[in-house]
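> Mind folding the following:
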Amino acid sequence: MWAYEGIFYQIYPIGFCGAPTANDGKTVSRILKLKDWSSYLESLGISSILLNPIFESDNHGYDTRDYKKIDCRLGTNKDFAEVCKDLHTHNVKIVLDGVFNHVGRGFWAFKDVLEKKWDSPYKDWFCINFDGNSCYNDGFWYEGWEGHFELVKLNLANPAVVDYLLECVKGWIDEFDIDGLRLDVAYCLDRNFMKRLRSFCQELKPDFALIGEVLFGDYNQIVNDEMLHSCTNYECYKGIYSSFNSMNMFEIAHSLNRQYGPEQWCIYRGKHLMSFVDNHDVTRIASILTNKNHLPLTYGLLLGMPGVPCIYYGSEWGEEGVKAPDNDYALRPCFDAPKPNALTEQIKKMIHVRTGSNALCHGSYRNVVLTNHQLIFERKTDDERMLVAINASDTPFTAHNGELGGTMTDLLTGNEIQMNGQLEMPPYSVQYLK
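All right, here's what the predicted structure looks like:
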């Protein structure tokens, strides 16, 4: 699976393109802006772009009106086909947001139910009770996603709904040549639907990637040979920023070992979960860290640990953004152009090392040195051994361990390091040692 060896770059298109937050019905080809970024993404070492919703919707994209039409605020299907072709030319694959748990109130089948009530042939596409009423006074009750009644839950146990959604996915592959899907709120989705989606997509495109949004629980339930290839690793997301803010590297080291370590009880060994330091739903890493010197270190950890790294647009140059209680607009801004800086260059080097290393992409995980402020872990395959060394302290540290022996090269600096049971770790440093 190509996704296990690549770097993802996540963009929230409605915000990124500067589109109105509510659908104004005007067609403007804003999505073409992505073509201006394709060379930048290629130079950064990005292998796939992960796009949040792009299909016609009421407001934020997760309230879909039409799965077969690009949102008019972003442009036309022809515009997006042009963008996909351009990204592929720059060796960047395309993964779209598959919002299959719910639709917006403007979705054509739900509008038919609003009009015809129980006489609508689409009434069984949703979870409806005609003995009740909704907060919109529709004359019937329906299930919304987690109490949000602008998001109408689809009945994925209905074969007609599943057939329709699979037809849409086939259309996206045929028209845009997409390479995968991120399944929104995958923890809510019907398991049989995910199995059907996996086999359907695999027949159309054998290396089609399926990645689920999961916040909690046992990821093995949906990341397996029958369902999804990967899912979001929120446990390690929290562990990364929290370890630096509390100066307690034991937290992230515990999570990584619990998930990927050598002991028999470790739970996700051999799996590739999607790792990240921020995304479109959470406060940006530059805003949540209490010490800005830790910013490059969080990426050093992200790109050195097991998983599929995903970078959120703008965060690679340290953009800030705080999640508001009632909206996420601050997290989803519009940038005129990329603004690379010294942090971006550091991340670019780390990406280069990551994608060129079998051990970092596929290797085992083992903690070697662990203190409150320092972490050294080993990534290893049959043909390669790497050490990832992070010093979160503002002072130098000398790590002592019998496994720190021989001559190794820091792939980020090119320096050779002779180790005799110890490693010098500069303040606020990341080292990728081979």
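> make it CA atoms for all contacts and neighbour counts henceforth
OK.
> Do a quick rundown of the helices in the stretch 1-150 of the chain.
Secondary structure of the stretch 1-150 of the chain by DSSP state H, counting those that start in this stretch: the helices cover 13-16, 38-44, 77-89, 108-116.
> Could you look over those helices and pick the most buried one?
helix 13-16 (a mean of 23; mean count of other C-alpha atoms under 10 Å).
> One more, so I can put them side by side:
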Amino acid sequence: MDWSEHAIFWHIYPLGFCGAPIREPDAQPQPRLRTLLNWLDYAVELGINGLLLGPVCHSQTHGYDVLDQLKIDPRLGGVEDFDELLREAKQRGLRIVMDGVFSHVGDQHPDLLQALAEGPDSEKAARFDIDWKAEGGPKPRVFEGHEGLVRLNHADPGTRDHAVEVLNYWLERGIDGWRLDAAYSVDPGFWDEVLPRVRAEHPDVWFLGEVIHGDYSAFSWDAKMDSITQYELWKGIWSSIKENNLYELDHTLQRHDEFLESFVPQTFIGNHDVTRITSTLGVEGAVTALAILMTIGGVPSIYAGDEQGYTGIKREQVGGDDEVRPAFPEHPSELSELGADIFRAHKELIGLRRRNSWLHDSMLKMHDLSNTTCRYQVVGTDSSEVLDVSINLKPGKGQPRVVIRDHQGGVLWKQKAPKK
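Just a heads-up that it's a prediction; the model follows:
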């Protein structure tokens, strides 16, 4: 059985979580990655069985402007610190998925600087997408207008070989899978060649491709990926709750079922690139969103801090990610008690998901749909594999917002409306 069928991830952005400087020099280098060791038991208590790590390899600033993907970022420590994290995570039954950046590199990457200095016929030149005839001299082509992110040349065999080397290196150290950043920006033919070579050495590896728009099913098939980030679902969940329009949720869930016929998407209501779900919906709405996430097909993840009701707005400006990528306390004992209720709701709903692992690739049927109310049934392959989920975004006094029942009608979980 594929281990991802039971996976529920805690998604962490380590550079932010561990308090590393992002845009200024590191005045006090230290093994900050070891902060995560203090949080592993917390993750287990939450019900998590996997860590979806943001970038930890050597980079210039935010982690995605990579300099060397065979080294741990000095702001986080060294490979020995990462190995310790792996050991401690494995002892607790936690899988580890790393974030790999193969779309682009930082503009100070040493191989890029060497290529620019030595010219188009040099050893490193073919690795990068450079306009050698540009006015004013060679000009590297960049990723989506970001001057600090230089595109790789994905047609170059050396680029493909290096990707295989990086993917295998960390798998051999003990990780379980890869999130492939900006996978959508790379021709599927690149992945179609690279990923099978890695699977030949590591048949249990799980590959998650970051894809925001487009035909998820076709990309998953063409690129030989196991899963795709389900941004359509993310948007449909929060938007339908915020706008009191469960017809949008119905449409989104129908689309989601279509994807499930060809692959199992990676599902979420928060990550390191979007506004915090509690900032968008408030605690009450965030819990409703979580109830939906935990009762439909997919490989779900919880973005670290959402389970405590953290807030933060994603802004389109320099430093616009900072609010959603904050430093965490050194130890969970330092958390505010204000997050206790939403943490409890996460534990309960994650526990429900763990007890019903058949939800991984389950399909659903919508009933009793209106702008503010709906009921859907999620069905597995066995007659007892049924969940009945009722949602009321505007409940009357004493009525619940969400009720989850089993196949016999017994109440498994209930979200009570707040006292007026």
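> TM-score for the pair, please.
After superposition, the two chains reach a TM-score (TM-score structural alignment, normalised by the length of the second structure) of 0.90; 403 aligned residues with a C-alpha RMSD of 2.3 Å.
> now for the helices of the stretch 1-150 of the first structure, which one comes closest to D179 of the first structure?
The minimum distance between D179 of the first structure and the helices of the stretch 1-150 of the first structure falls on helix 77-89, with 10.0 Å, by C-alpha to C-alpha.
> now the helices of the stretch 1-150 of the first structure as CSV including distance to L295 of the first structure?
Below are those laid out as CSV (distance: least, C-alpha to C-alpha, whole Å):
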stretch, distance to L295 of the first structure
helix 13-16, 23
helix 38-44, 18
helix 77-89, 28
helix 108-116, 45
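> Just tell me which of those ends up closest to G139 of the first structure.
With distances scored as C-alpha to C-alpha, the stretch of these nearest to G139 of the first structure is helix 108-116 (8.5 Å).
> quick one: that closest one aligns where in the second structure?
The aligned range for helix 108-116 of the first structure in the second structure is 110-118, by TM-score structural alignment.
> what about the matching stretch, how far off from the first structure?
With mean C-alpha distance after the TM-score superposition for the first structure, stretch 110-118 of the second structure departs from the first structure by a mean of 1.5 Å once superposed.
> Can you classify V164 of the second structure by secondary structure?
What DSSP: H, G, I helix; E, B strand; the rest coil gives for V164 of the second structure is helix.
> Just list the residues touching the aligned residue in the first structure for it, thanks.
Correspondence of V164 of the second structure to the first structure, assessed by TM-score structural alignment: L166. Applying C-alpha atoms under 8 Å, 6 or more residues apart in numbering to L166 of the first structure gives the contacts L197, F200.
> what about 10 Å?
Taking C-alpha atoms under 10 Å, 6 or more residues apart in numbering, we find L166 of the first structure in contact with A160, W172, F193, R196, L197, F200, C201.
> Nearest to N245 of the first structure, out of the helices of the stretch 1-150 of the first structure?
helix 38-44 (27.6 Å).
> if we can go back for a sec, relative to G318 of the first structure, which of the helices of the stretch 1-150 of the first structure is closest?
The nearest among these, by C-alpha to C-alpha, is helix 38-44 at 15.0 Å.
> before we move on, back to that, to H352 of the first structure, which of the helices of the stretch 1-150 of the first structure lies closest?
Per C-alpha to C-alpha, nearest to H352 of the first structure of the helices of the stretch 1-150 of the first structure: helix 38-44, 8.4 Å.
> For the match of helix 108-116 of the first structure, give me every contacting residue.
By C-alpha under 10 Å, 6+ apart, stretch 110-118 of the second structure touches 67-68, 105-108, 121-130, 132, 137-140, 150, 152.
> Give me the neighbour count for the equivalent of G63 of the second structure over in the first structure.
Residue correspondence to the first structure (TM-score structural alignment): G63 of the second structure is matched to G61. By other C-alpha atoms under 10 Å, 24 other residues sit near G61 of the first structure.
> With M363 of the second structure instead?
M363 of the second structure: 20 surrounding residues under other C-alpha under 10 Å.
> Then G282 of the second structure?
14.
> what helix or strand does it sit in?
Assigned by DSSP states H and E, G282 of the second structure belongs to helix 277-293.
> ok, now which ones touch the closest residue to the match of G63 of the second structure other than its chain neighbours?
Residue nearest to G61 of the first structure in three dimensions, not counting chain neighbours: P53, with 4.9 Å by C-alpha to C-alpha, 6 or more residues apart in numbering. By C-alpha under 10 Å, 6+ apart, P53 of the first structure lies in contact with 11-14, 60-64, 67, 70-71, 96-99, 182, 184.
> Now, of those residues, which are buried?
The neighbour-count test (16 or more other C-alpha atoms under 10 Å) applied to the contacts of P53 of the first structure identifies 11-14, 60-64, 67, 70-71, 96-99, 182, 184 as buried.
> where do the helices sit along the stretch 151-300 of the first structure?
Taking DSSP H, counting those that start in this stretch as the test, the helices found in the stretch 151-300 of the first structure are 159-176, 191-204, 234-245, 250-260, 285-288, 295-304.
> Would you tell me which of those helices gets closest to V322 of the first structure?
Using C-alpha to C-alpha, the helices of the stretch 151-300 of the first structure put helix 285-288 closest to V322 of the first structure, at 6.5 Å.
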